[in-house]
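Asker: coords please:
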Amino acid sequence: AWAAGVYRDRGWREDAAAALSDAVAGAASPAEQAAWLERAGQLSWERGDREAALRQFQEAVRLDPDQRAAQAGQGRALAALGRVSEALSAYRVALEKQPLPGYALELGELYESLGLTDAARVQYDLLRARVSRDEAGGVDQQLVLGQFEADHGDPAAAVARLRAEWRRQPGIAVADALGWALHRAGDDREALRYAMTATDRVHGGAMRSAPYTYHLAMIERSLGRQGAARRHLTEALRINPYFSPLHAPAARAALAALGEPSMEDVPDFRPPRG
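Answerer: Below is the predicted model of the structure:
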């Protein structure tokens, strides 16, 4: 399983999947087997394989009904497959037993994508309440709270929270979240620096991630870098066309609005005559 994590971070998806398969086969208990299956489901989800992700998440829950991460994963995959009622039920079960802020954010965004704004607001209130309880207990939830505030609350407050988080524990996820919060707050030039940190593999960026690449693309679009934005929107949707019930449709709309590249922007490389 540790090897699978290394392979995943390097973008070696097939090696990661094979290593996780070995981990599942060598597990010492059903609960351990379910944990590795949940990781395999995450890997399948990240590469846009909805069906494989759902099978792996379902098997994890069958082996260990307390595997709430797999329960929430089922919700994610079912929503991507258009099985919305089942997706909502899966998320509710996960939240009933383990009300993590991240699950509440995912369910809230699914409700919002369906136009159910009141139901979404209930989940967002749950997220805030859970973060407050966790923080009182010494659990750091600033990353998920910053992600929530950037899209659904106060982007300026998200920037302040995520800057502090970056000082405490800089990392790829924090770089992506801070870059997106800066974009939402209107500071695209600084946002680009963090978004590039999160996605530039040469300088330590993450594996190919649809959400991170989408964030980079939208920042580039705001800066007028249409070619780069078009390329990264295409890449994000190629990695996982279903990465978010809210942002994947926004990515498709943005790509359509950019249209085809203009031939006027292509330099003339024809050699001079004679």
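
Asker: Please count neighbours and contacts with C-alpha atoms only from this point.
Answerer: OK.

Asker: and whichever strand or helix holds Ala250, how far out from the chain's middle?
Answerer: Assigned by DSSP states H and E, Ala250 belongs to helix 247-258. How far helix 247-258 lies from its chain's middle: 16 Å, per Cα atoms, centre = their mean, to the nearest Å.

Asker: in that helix, what counts as buried?
Answerer: For helix 247-258, burial by neighbour count (16 or more other Cα atoms under 10 Å) applies to His247, Ala248, Pro249, Ala251, Ala254, Leu255.

Asker: tell me which strands and helices it is in contact with?
Answerer: helix 226-239 (3 or more Cα pairs under 8 Å, 6 or more residues apart in numbering; DSSP states H and E).

Asker: which residues sit against the helix it packs on?
Answerer: With contact meaning Cα atoms under 8 Å, 6 or more residues apart in numbering, helix 226-239 is reached by 46-48, 208-211, 213-214, 216-221, 248, 251-252, 254-255, 258, 261.

Asker: try it again with 7 Å
Answerer: 47-48, 210-211, 213-214, 217-218, 220-221, 251, 255, 258 (Cα atoms under 7 Å, 6 or more residues apart in numbering).

Asker: quick one on the thing from earlier: can you put the buried residues of helix 247-258 in JSON lines and add distance to Leu100?
Answerer: Below are those laid out as JSON lines (distance: Cα to Cα, whole Å):
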{"residue": "His247", "distance to Leu100": "21"}
{"residue": "Ala248", "distance to Leu100": "23"}
{"residue": "Pro249", "distance to Leu100": "25"}
{"residue": "Ala251", "distance to Leu100": "27"}
{"residue": "Ala254", "distance to Leu100": "31"}
{"residue": "Leu255", "distance to Leu100": "33"}
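
Asker: compare with the first, here's sequence two:
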Amino acid sequence: MRRTAMAIGVGLVLAISGGIGVATTSDEPAERPAPAVARVVPDSGQDLEAAIISLQDTLRRVPKDHASWANLAVAYVEQARLTGLASYYEMAEEAASRSFSIEPDENFTALAARAAIESAKHDFDAALASAEEALGINPYDVGSLAIRIDTLTELGRYDDQLRALRIADRRRPSTAIAARYAYAYELRGELDRAGDILRDAAANGGGADRGYLLTLRADILRKQGRLEGAGRDLETAQQVAPKLLLSLVSTARLQTARGDLDGAVETWQAVTARQPLPEYITELGELLDHLGRTEEAEAQYDVVRATIDLLDASGVGSDLETAIFESDHGSVEQALIQAQAEYSRRTSVHVADAYAWALHRAGRDAQALPIARAATRLGTPEARFWIHRGTIEAALGMTGAARTHLRRGLATDPGLSPWQRDEALATLSRVRSDR
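Answerer: The predicted structure is shown next:
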């Protein structure tokens, strides 16, 4: 979940010369012929609208093209996530069903589509099973390889994640796999290595692919405090891929890092108008809160609640998003229910952080501490993870550890929500005064 903002698929998957991982000559299964259809792969930076139009045009001409129906299903899943319109999930399921009805046997593209739908609904075990089934038919399918990596990441199976990455990079080096490799290293705190992968991959890419990779690299540079470099990458990304919303999200956080909070408000408003995801709306609300625009902030929080209700009604799992939001801006009881439910299904660092924070808000700090430690076990440079851990330690009277981890969190990302920064600074101030 990096990035809930991981987006879109590659119709034009760029091979990266030599791959990213360790090249081997191990026994690999024979490659099946690729379908004569551009593959749509979650999380790679493609222009989704163009892909959907192209696939719909193909299906008007060739209505029994099962691969195009499956690709269209994946594109609809991604469009649902980008637009917040739950109706796209129904369209995705209909398209996948159509693909299976046309080709019920060895239809790996439809299995990959089913995996994408299951993943979007946070049924990650089922998504992994579907991806594995697809790879049993075509071990070289880039969509299935990518979804397998994503589900292992979401489940918190990080050793398996790296193994899946090496296999995918050996079989299908691409923009999609490069982005996932970089994220794996980012999760582990290896920001230089992650940035180098994205830089090298962007040098081999063009258009939407290049813009996407440069946007991801800009986020890395911002976390490192290299704001000028981040700005240059975003400027290039917006030139080569002007419709890429992720670069607008990154711009809002860079404006925050630079102290241009009024500019960040305007940018977040543009983002949420196009992609009303709960985490983006919350970030806008917290910025308004920090600026003293309380009524406007509350209006945004109301939108978050309504959006979560719509997602839940459509069958899209939002326990994690709900827990994070409710812990800070709503019902602690609801946050704890949602976080505990999600943690029972998967133990990624993001879910562990949300559960630990909900426990803290409920006054259960002794129970929260080992889970907060689990959230930081990879050394992930996520400011909230360290702030939450430090705050829990402060509540337990562990002042030395609290100061260390609060400072680490505050130093991790200058683009952190100012409201979150205010909360952390207030806790740090209390810890200092207790010495």
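
Asker: which residues in structure 2 does the helix holding Ala250 of structure 1 match up with?
Answerer: Aligning helix 247-258 of structure 1 against structure 2 (TM-score structural alignment) gives residues 420-431.

Asker: Also stretch 110-123 of structure 1?
Answerer: Under TM-score structural alignment, the match for stretch 110-123 of structure 1 is residues 287-300.

Asker: residues contacting Tyr181 of structure 2?
Answerer: Residues counted as contacts of Tyr181 of structure 2 (Cα under 7 Å, 6+ apart) are Leu165.

Asker: now swap in Tyr124 of structure 1 and tell me
Answerer: Tyr124 of structure 1 makes contact with Ala104, Leu105, Gly108 under the criterion Cα under 7 Å, 6+ apart.

Asker: switch the cut-off to 10 Å
Answerer: By Cα atoms under 10 Å, 6 or more residues apart in numbering, the contact set of Tyr124 of structure 1 is 101, 104-109, 118, 130, 148-149, 152-153.

Asker: now Trp180 of structure 1
Answerer: Applying Cα under 10 Å, 6+ apart, one finds that Trp180 of structure 1 lies in contact with 146-147, 150-151, 155, 158-159, 174, 186-188, 191-192, 194-195, 212, 214-216, 218-219.

Asker: List the ones among the residues you listed that fall in helices.
Answerer: With DSSP state H as the criterion, helices contain 146-147, 150-151, 155, 158-159, 174, 188, 191-192, 194-195, 212, 214-216, 218-219 from among the contacts of Trp180 of structure 1.

Asker: Put the buried members of those into a ChimeraX selection.
Answerer: Burial among these is assessed by 16+ other Cα under 10 Å; the matching ChimeraX selection reads:
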select :146,147,150,155,158,159,174,188,191,192,194,195,212,214,215,216,218,219
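
Asker: Need the three-state assignment for Gly48 of structure 1.
Answerer: coil (DSSP: H, G, I helix; E, B strand; the rest coil).

Asker: Can you give me the neighbour number for the residue lying closest to it once chain neighbours are set aside?
Answerer: Counting by Cα to Cα, 6 or more residues apart in numbering, Asn240 is the residue found nearest to Gly48 of structure 1 once chain neighbours are left out, at 4.0 Å. For Asn240 of structure 1, the neighbour count with other Cα atoms under 10 Å is 21.

Asker: how near is Asn240 of structure 1 to Asp187 of structure 1?
Answerer: Computed as Cα to Cα, to the nearest Å, the Asn240 of structure 1 to Asp187 of structure 1 distance reads 27 Å.

Asker: ok, the contacts of helix 226-239 of structure 1 vs Leu114 of structure 1, which is closest?
Answerer: If you rank these by distance to Leu114 of structure 1 using Cα to Cα, Ala251 comes first, at 17.0 Å.

Asker: Which residues are in contact with the closest one?
Answerer: 211, 214-215, 217-218, 230, 232-234, 236-237, 241, 244, 257.

Asker: pretty sure Glu46 of structure 1 is touching Arg208, no?
Answerer: Yes. Between Glu46 of structure 1 and Arg208 a contact is recorded at 8.7 Å, counting by Cα atoms under 10 Å.

Asker: Can you work out which residues contact both of those two?
Answerer: Ile239, Asn240.

Asker: could you pull out the helices for the stretch 201-350 of structure 2?
Answerer: Per DSSP state H, counting those that start in this stretch, the stretch 201-350 of structure 2 has helices spanning 207-223, 227-240, 245-258, 261-274, 278-290, 294-313, 319-329, 332-345, 349-361. These are given in chain order.

Asker: Just say which of these is most tucked in.
Answerer: helix 349-361 (a mean of 28; mean count of other Cα atoms under 10 Å).

Asker: Next, the mean deviation of it compared to structure 1.
Answerer: Compared with structure 1 after fitting, helix 349-361 of structure 2 deviates on average by 0.6 Å (mean Cα distance after the TM-score superposition for structure 1).

Asker: For that helix, grab the matching residue range in structure 1.
Answerer: Counting by TM-score structural alignment, helix 349-361 of structure 2 sits on residues 172-184 of structure 1.

Asker: Tell me which of the helices of the stretch 201-350 of structure 2 sits nearest to Arg81 of structure 2.
Answerer: Arg81 of structure 2 lies closest to helix 294-313 among the helices of the stretch 201-350 of structure 2, at 10.0 Å (Cα to Cα).

Asker: Going along the chain, name the strands of the stretch 1-150 of structure 2.
Answerer: Counting by DSSP state E, counting those that start in this stretch, the stretch 1-150 of structure 2 has no strands to list.

Asker: where do the helices sit along it?
Answerer: Counting by DSSP H, counting those that start in this stretch, the segments of the stretch 1-150 of structure 2 that form helices are 48-61, 66-83, 87-102, 108-120, 124-137, 142-154.

Asker: possible to save the ones you listed as TSV with mean neighbour count and distance to Gly189 of structure 2?
Answerer: Shown next, in TSV, are the helices of the stretch 1-150 of structure 2 (neighbours: other Cα atoms under 10 Å; distance: least, Cα to Cα, whole Å):
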stretch	mean neighbour count	distance to Gly189 of structure 2
helix 48-61	16	31
helix 66-83	27	27
helix 87-102	20	34
helix 108-120	28	25
helix 124-137	21	24
helix 142-154	26	15
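
Asker: Glu186 of structure 2: which of those is closest?
Answerer: helix 142-154 (12.3 Å).
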